[in-house]
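Chemist: What follows is a predicted structure for the sequence shown.
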Amino acid sequence: MTVGGVGRAAVAPWFGARDLLRSRLSHKQASDLGDAFARFAPLPLQRACERAFDFPIAKIVRGTPLLLIRIPKTASVSLALQVYGQVSHVPHRSAAFYRDADPDFFARATSFAMVRDPWERAASAYRWLRGCGNDLAAPDRRGRAAVAGVDSFERFVLDVLEPMAASGRLRHLDPVLHRQCDYVCDAEGRVIVDHLFRLDHMAEVQAFLAANGVSGGEVRANATERAGGGGQDASQAVLGALGQVYADDAALFGYGPPGCGP
């Protein structure tokens, strides 16, 4: 087998080192390294890395005119499977990451993302963390530590999520808890994704995919994304705390607190 024209045996030490490095880094550290590489590495070096290691932009991503910006806990697995046929080479990366890695590619591609009610997404993320992830992904040790000994969603929001966000450390938590706007906006808060869809308007993204030649299958949210919680049954303290943590998401995507309408 060859990788970008290089024999797999020749790059085997790289794959081993990569896997070891990933096992030692938190999600934030790994993301920061990737972002820094995309932002500061010379473009010829990035293209050479893609030929050898399929990074920073995977071949499968370059091979379709649609660019999915995968936001965790927004049916992104189902979307990736429908658009690309797989998820392993389509990581959760921001639009700014792709723009920095290859401005011409980003300008040519039709980028899109699915966003979600921040209150419901936070509850889904908590369930995912409590369940230690799923068969496709698992929280890192910081993600597991964040929910260890926390016996309710309310305590998680008030004792973990809100204090971390207030101290500017939200990105130290698992990406399932990161702000959605950070995936679709630039550093000045401007949306740089061509199309945004809402999880509660699933038919719209399905029509968009069909119009762009993507067929076969249907976008579906998984069990934790479909389940309720964190909405009507949450206390006012929890709703208020989540409103503070995800204020920019709610404002940008047009969501109001549960019971107040969109």
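Modeler: Okay, I see it. Computed from a predicted model, the values in this text were never measured in an experiment. Numbers count the residues shown, from 1 in each chain.

Chemist: all contacts plus neighbour counts: C-alpha atoms, from now on.
Modeler: Fine.

Chemist: Just give me the neighbour total for R155.
Modeler: 14 (other C-alpha atoms under 10 Å).

Chemist: quick one: what helix or strand has it in it?
Modeler: Assigned by DSSP states H and E, R155 belongs to helix 153-156.

Chemist: which residues sit against that helix?
Modeler: If you take C-alpha atoms under 8 Å, 6 or more residues apart in numbering as the criterion, helix 153-156 is touched by 123, 126, 147, 150, 230, 234-235, 238.

Chemist: at 10 Å instead, please
Modeler: Residues from elsewhere that reach helix 153-156 (C-alpha atoms under 10 Å, 6 or more residues apart in numbering): 122-124, 126-127, 130, 146-150, 159-162, 229-230, 234-235, 237-239, 241.

Chemist: just stretch 228-248 next, same as before
Modeler: By C-alpha under 10 Å, 6+ apart, stretch 228-248 touches 117-124, 126-127, 153-158, 161-166, 170, 177-182, 189, 249-251, 254-259.

Chemist: Compute the first-to-last residue distance for it.
Modeler: Counting by C-alpha to C-alpha, to the nearest Å, you get 22 Å between the two ends of stretch 228-248.

Chemist: let's bring in a second model and compare:
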Amino acid sequence: MLVFWKENLVFLAVPKTGTTAIEGALAPKAAMVLRDPPTIKHAPIYRYRRFLKPLFVQAGGREPETMAVLRHPVDWLGSWYRYRGRPDLDGHPNSTKDISFDDFVLEYTKGKPAPFANVGSQAKFVCDGDGQIAVDHLFRYEDQDRLIAFLERRLNVTLDLPRLNVSPRRDTALSPAVEAKLRDRCAAEFAVWDQASGSS
């Protein structure tokens, strides 16, 4: 999470959406950089509203705007799948080394997935308790030009985002039947990505 106090903007770091590169580029500009623990670094909107927003409002007398980046659900799951297939997770319950991408996604669609597919929800990250998007500025990972233009304009910076924390290469082709099941059981994930326009 990055807090830009003068610019009245809080960047909420959705995991596996390029946040490490953004943090690396913008940390010098930020008033606060919350890196650890992960529950704070990757605090979703509901946790931010409960614990941090009241503090910021009290200190600054105004409510900071929030922003976040979402990745297409299939691509987002593919990134998690590749990330958890890295060698240092061999033998760990989170490892996807010997699991196909189809099986990973099928497990993800369950109410209580096994540890290797328990990667959270982008929809829950950016929505309130009623399922409504609660982040002010929501961008698609796939539309880097719009994201960068917003950050450059809002923060008065010039950005050249490097590729950091890149997951290992693996086959992430999803069969049509499994994708259909994902779209049916996790419709909210696709709905929030569809609504992420990067409006400024």
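Modeler: It's in. It should be emphasised that the depicted structure is a prediction, and the values quoted were computed from it without experimental measurement.

Chemist: Any idea what the TM-score is?
Modeler: Here the TM-score for the pair of chains, by TM-score structural alignment, normalised by the length of structure 2, is 0.73; 180 aligned residues with a C-alpha RMSD of 3.2 Å.

Chemist: what number of residues lie near the counterpart of L70 of structure 2 in structure 1?
Modeler: Under the alignment (TM-score structural alignment), L70 of structure 2 maps onto V115 of structure 1. V115 of structure 1 has 26 neighbours, counted by other C-alpha under 10 Å.

Chemist: wait, what's in contact with the nearest residue to V115 of structure 1 once chain neighbours are set aside?
Modeler: Residue nearest to V115 of structure 1 in three dimensions, not counting chain neighbours: R198, with 4.9 Å by C-alpha to C-alpha, 6 or more residues apart in numbering. Contacts for R198 of structure 1 (C-alpha under 10 Å, 6+ apart) come out as 74, 113-117, 204-205, 253-255.

Chemist: Now, those residues that are in helices?
Modeler: 204-205, 253 (DSSP state H).

Chemist: Looking at these, which one is closest to G34 of structure 1?
Modeler: Here the nearest of those to G34 of structure 1, counting by C-alpha to C-alpha, is F253; it sits at 26.8 Å.

Chemist: Looking for the alignment partner of the closest one in structure 2.
Modeler: F253 of structure 1 maps onto W193 in structure 2, by TM-score structural alignment.

Chemist: I'd say that match and K124 touch.
Modeler: No. Shown here, W193 of structure 2 and K124 do not form a contact pair, counting by C-alpha atoms under 10 Å, at 12.0 Å.

Chemist: still on that earlier bit, just the buried residues from the contacts of helix 153-156 of structure 1, in PyMOL please.
Modeler: What follows is the PyMOL syntax for the buried subset of these, where burial is set by 16 or more other C-alpha atoms under 10 Å:
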select buried, resi 122+123+124+126+127+130+146+147+160+161+162+229+230+234+238+239+241
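
Chemist: what about the closest residue to E189 of structure 2 other than its chain neighbours, neighbour count?
Modeler: Nearest non-adjacent residue to E189 of structure 2, counting by C-alpha to C-alpha, 6+ apart: A123, 5.2 Å away. As a burial measure, A123 of structure 2 scores 22 neighbours (other C-alpha under 10 Å).

Chemist: Mean distance between the lengthiest strand in structure 2 and structure 1 after superposition?
Modeler: In structure 2, with assignment by DSSP state E, the single longest strand is strand 65-70. If you overlay the two and look at strand 65-70 of structure 2, the average distance to its match in structure 1 is 0.7 Å (mean C-alpha distance after the TM-score superposition for structure 1).

Chemist: which parts of that strand are buried?
Modeler: So strand 65-70 of structure 2, judged by 16+ other C-alpha under 10 Å, has buried residues 66-70.

Chemist: Turn these into TSV, columns for distance to P168 of structure 2.
Modeler: Putting the buried residues of strand 65-70 of structure 2 into TSV (distance: C-alpha to C-alpha, whole Å) gives the following:
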residue	distance to P168 of structure 2
T66	31
M67	28
A68	24
V69	21
L70	20
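
Chemist: ok, so of those, who is nearest L151 of structure 2?
Modeler: M67 (9.9 Å).

Chemist: What separation is there between L151 of structure 2 and A43 of structure 2?
Modeler: 20 Å.

Chemist: Restricted to helices, list the contacts of helix 153-156 of structure 1.
Modeler: Within the contacts of helix 153-156 of structure 1, residues falling in helices by DSSP H are 122-124, 126-127, 130, 146-147, 162, 237-239, 241.

Chemist: for those, which one is nearest L33 of structure 1?
Modeler: A146 (22.6 Å).

Chemist: my guess is the closest one contacts C132, does it?
Modeler: No. Applying C-alpha under 10 Å as the test, A146 of structure 1 and C132 come out as separate, 11.3 Å apart.

Chemist: G18 of structure 2 is in contact with Y141, isn't it?
Modeler: Yes. At 7.6 Å, G18 of structure 2 and Y141 qualify as touching, with contact defined as C-alpha under 10 Å.
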